[in-house]
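Trainee: coords below, sequence missing:
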C-alpha cells in the first residue's frame, strides 16, 4: 500500500473513531501539510548615508516585549548585519540605519525567534554609499 493511500485510510479511521481532525490542514491529495514558517521581503533605499528599510513579513509578528523570553511560533525580531557584523535588532516593519561609512557594504536582514535563534529566513543585498 502506498504512503498516500495509507495516510488517507488513517485519517478516515480517526474521523470514524470520532476524533476531531478538522483543524489539520490537508493538501489536494489529502496529505497533512507542514506548517509554513514566516516569510521576509526587504525593500531598501539609500538617502545620503542612511539606509531606509521596509520589511514585508507574513506569518510573523515583531515583539520587543517578548525578546529573550519563551519562543512563540511566528514571533520575534529582525537582525541587521552590516558587513557581517550584527548592527541592530529591528522590532518594526520600518527601520533607518544612519551614518553608514562611504563605500560598498553587504547588508543582511534575518528573522529571529524571541530567544535570538534564527528562523533561517533572511535576505541579503549590497549597497554603495557615496563619500
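Mentor: All right, it came through fine. Here the structure is a predicted model, which is why all the values come from computation and not from measurement.
Trainee: Every contact and neighbour count from this point should use C-alpha atoms.
Mentor: Noted.
Trainee: Going by neighbour count, list what's buried in stretch 93-113.
Mentor: By 16 or more other CA atoms under 10 Å, the buried positions in stretch 93-113 come out as 95, 100, 105, 107, 108, 109, 110, 111, 112, 113.
Trainee: how far away is the residue nearest the centre of the chain from residue 19?
Mentor: When CA atoms, centre = their mean is applied to the chain, the residue found nearest the centroid is residue 38 (3.7 Å). Per CA to CA, to the nearest Å, residue 38 is found 30 Å from residue 19.
Trainee: related to what we said a few turns ago, farthest pair within the buried residues of stretch 93-113?
Mentor: The two members of the buried residues of stretch 93-113 with the most space between them (CA to CA) are 100 and 113, at 26.7 Å.
Trainee: Could you give me the buried positions within the longest strand along the chain?
Mentor: What stands out as the longest strand in the chain, according to DSSP state E, is strand 118-129. Using 16+ other CA under 10 Å as the test for burial, strand 118-129 gives 118, 119, 122, 129.
Trainee: what does that strand rub up against?
Mentor: 37-42, 46, 48-49, 100-113 (CA atoms under 8 Å, 6 or more residues apart in numbering).
Trainee: Structure two is appended below for comparative analysis:
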C-alpha cells in the first residue's frame, strides 16, 4: 500500500511539473508601433501609429444580389463631411468601373445586378473624401 501511495505521489509530481512550460503558438503575437504623446512621472500617454492598411472583404452571391461584409482594423465608419480624421471615413462602391454608392457601414448588399460577369471595387476614403490608398476589388458572376 505504501508503495502504491509513493508511486501515486511521484506521478502527480511529474504531471504538475509539465503544466508550467506550455508551448506558445507561432505567429500569435503582433507588434503595434506607438507614439509617445505626453509623458509624466506617473503615466505615459501613447497613441497608435497604425493606420488602416488592409481591408478584409467577405462576399456571397445570392441570385442577383451580393452580400458584402468588410473588416478594416482600427477604422470607424462615419458620415461624409467634416474634418479629415485618421481612422475614420466611409467606402465608395464601384460596379464595372462606375461609382454606384457611398457606404457608411461595414456590411451592405449590392442589389439587382444583371446576369453576367461584374467587377466590384471598394475604395476607403476619409470623411473629407480624400483617399486612404486602400482598395479591394474582385469579380463575380451572376447567373
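Mentor: Structure's in. What do you need? Here the structure is a predicted model, which is why all the values come from computation and not from measurement.
Trainee: Export the buried residues of stretch 93-113 of the first structure to JSON lines and append columns for distance to residue 12 of the first structure.
Mentor: As requested, the buried residues of stretch 93-113 of the first structure are exported to JSON lines (distance: CA to CA, whole Å):
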{"residue": "95", "distance to residue 12 of the first structure": "49"}
{"residue": "100", "distance to residue 12 of the first structure": "60"}
{"residue": "105", "distance to residue 12 of the first structure": "56"}
{"residue": "107", "distance to residue 12 of the first structure": "50"}
{"residue": "108", "distance to residue 12 of the first structure": "46"}
{"residue": "109", "distance to residue 12 of the first structure": "44"}
{"residue": "110", "distance to residue 12 of the first structure": "41"}
{"residue": "111", "distance to residue 12 of the first structure": "38"}
{"residue": "112", "distance to residue 12 of the first structure": "38"}
{"residue": "113", "distance to residue 12 of the first structure": "36"}
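Trainee: now the aligned partner of residue 52 of the first structure in the second structure, nearest residue through space, not along the chain?
Mentor: Taking TM-score structural alignment, the alignment pairs residue 52 of the first structure with residue 67 from the second structure. Distances taken as CA to CA, 6 or more residues apart in numbering put residue 109 closest to residue 67 of the second structure, at 4.6 Å, once the chain neighbours are dropped.
Trainee: now swap in residue 56 of the second structure and tell me
Mentor: Counting by CA to CA, 6+ apart, the residue nearest residue 56 of the second structure is residue 71, at 5.0 Å.
Trainee: For burial, what's the neighbour tally of that neighbour?
Mentor: Residue 71 of the second structure: 13 surrounding residues under other CA atoms under 10 Å.
Trainee: Next up, the contacts around residue 64 of the first structure.
Mentor: Applying CA under 8 Å, 6+ apart, the residues near residue 64 of the first structure are 76, 77, 91.
Trainee: mind redoing it with 6 Å?
Mentor: residue 91 (CA atoms under 6 Å, 6 or more residues apart in numbering).
Trainee: To which residue of the first structure is the residue nearest to residue 67 of the second structure aligned?
Mentor: Under TM-score structural alignment, residue 109 of the second structure pairs with residue 96 in the first structure.
Trainee: and its match, what element?
Mentor: Following DSSP states H and E, the helix or strand that holds residue 96 of the first structure is strand 94-97.
Trainee: One more: residue 5 of the second structure?
Mentor: Using DSSP H and E, residue 5 of the second structure falls within helix 2-18.
Trainee: Give me the distance between residue 47 of the first structure and residue 107 of the first structure.
Mentor: To residue 107 of the first structure, residue 47 of the first structure is 15 Å away according to CA to CA.
Trainee: before we move on, back to that, quick one: the buried residues of strand 118-129 of the first structure as CSV, columns for distance to residue 86 of the first structure too.
Mentor: CSV is the format used below for those (distance: CA to CA, whole Å):
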residue, distance to residue 86 of the first structure
118, 13
119, 16
122, 14
129, 19
